[in-house]
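S.K.: Okay, structure incoming, though there's no sequence with it:
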């Protein structure tokens, strides 16, 4: 693993920790951001593999699916992306965007 890759993974892990704290301790901020969020999930799985590969992500051929998408997903998964920084964490490609 190169130094650049290590720095990139550390940055993404920092985003994971940031989202955890936002969801639990900055609920008003999260609510305000979600009011601005538009679009829909592309179900590409990028957010499920940012810090680590989620064990609940099922890859069958070219299809991706979450084993608990409809029931039981953690709050941080359901609320992703919270803001534009989260979209940057997945390489800028997401079905969601924020309108200001």
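M.R.: Arrived safely, thanks for sending. In this text, all values refer to a predicted model and were calculated from it rather than measured experimentally.

S.K.: contacts and neighbour counts: CA atoms only from here.
M.R.: Will do.

S.K.: Where is the longest helix in this structure?
M.R.: Ranked by residue count and defined by DSSP state H, the top helix of the chain is helix 3-25.

S.K.: And the next helix or strand past that helix?
M.R.: Next along the chain after helix 3-25, taking DSSP states H and E as the criterion, comes helix 27-36.

S.K.: same for that next one, what does it pack against?
M.R.: For helix 27-36, the packing partners by 3 or more CA pairs under 8 Å, 6 or more residues apart in numbering; DSSP states H and E come out as helix 3-25.

S.K.: Show me what counts as buried in the helix it packs on.
M.R.: The neighbour-count check on helix 3-25 (16 or more other CA atoms under 10 Å) flags 9, 12-13, 15-16, 19, 22-23 as buried.

S.K.: So which elements touch it?
M.R.: Counting contacts by 3+ CA pairs under 8 Å, 6+ apart, helix 3-25 is packed against helix 27-36, helix 75-78, helix 84-89.

S.K.: Pasting the second one now:
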């Protein structure tokens, strides 16, 4: 949407800023990946629902401080959380649960 409204330079800036905010919000050893478009995924090991919510709130707090004069758009985010204890050979299912 930002690419269509403000151009690819603005869209790329928003994606880069978002990625940096997510990386700065997660713990050492956690993994952040861009799934595509405007979707990011965080794998946080040894993390229960309370810890996952803490990480999510930290990400949202960082994103809410963004000023993107080039993009000139309202900035918002939604975060899905899926928690699994024990070994999980079906990581795709866990990812889908978080995205639902």
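M.R.: Arrived safely, thanks for sending. What you see is a predicted model, and the numbers here were worked out from it, not measured in a lab.

S.K.: Structural similarity score between the chains, please.
M.R.: The TM-score (TM-score structural alignment, normalised by the length of the first structure) is 0.27; 38 aligned residues with a CA RMSD of 3.4 Å.

S.K.: on that earlier part again, need the helices and strands packed on helix 3-25 of the first structure in CSV (columns: distance to residue 98 of the first structure and mean neighbour count).
M.R.: Shown next, in CSV, are those (distance: least, CA to CA, whole Å; neighbours: other CA atoms under 10 Å):
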stretch, distance to residue 98 of the first structure, mean neighbour count
helix 27-36, 5, 14
helix 75-78, 16, 13
helix 84-89, 7, 17
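
S.K.: tilt between the longest helix of the first structure and helix 27-36?
M.R.: Helix 3-25 of the first structure and helix 27-36 meet at an angle of 110 degrees, taking axes from the mean of the first three to the mean of the last three CA atoms, to 10 degrees as the criterion.

S.K.: still on that earlier bit, including distance to residue 60 of the first structure, could the helices and strands packed on helix 3-25 of the first structure go into a markdown table?
M.R.: Formatted as a markdown table, those follow (distance: least, CA to CA, whole Å):
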| stretch | distance to residue 60 of the first structure |
| --- | --- |
| helix 27-36 | 31 |
| helix 75-78 | 21 |
| helix 84-89 | 24 |
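
S.K.: quick one: the strands in the second structure?
M.R.: In the second structure, the strands defined using DSSP state E lie at 31-36, 39-43.

S.K.: Okay, buried residues for the last one please.
M.R.: Across strand 39-43 of the second structure, burial judged by 16+ other CA under 10 Å covers 40-43.

S.K.: Those residues: which two are farthest apart?
M.R.: Among the buried residues of strand 39-43 of the second structure, the pair separated by the greatest distance (CA to CA) is 40 and 43, at 10.2 Å.

S.K.: Overlap in contacts, those two.
M.R.: Both residue 40 of the second structure and residue 43 are contacted by residue 32, under the criterion CA atoms under 8 Å, 6 or more residues apart in numbering.

S.K.: thinking again about what came up before, closest to residue 24 of the second structure among the buried residues of strand 39-43 of the second structure?
M.R.: Nearest to residue 24 of the second structure among the buried residues of strand 39-43 of the second structure is residue 42, at 11.9 Å by CA to CA.
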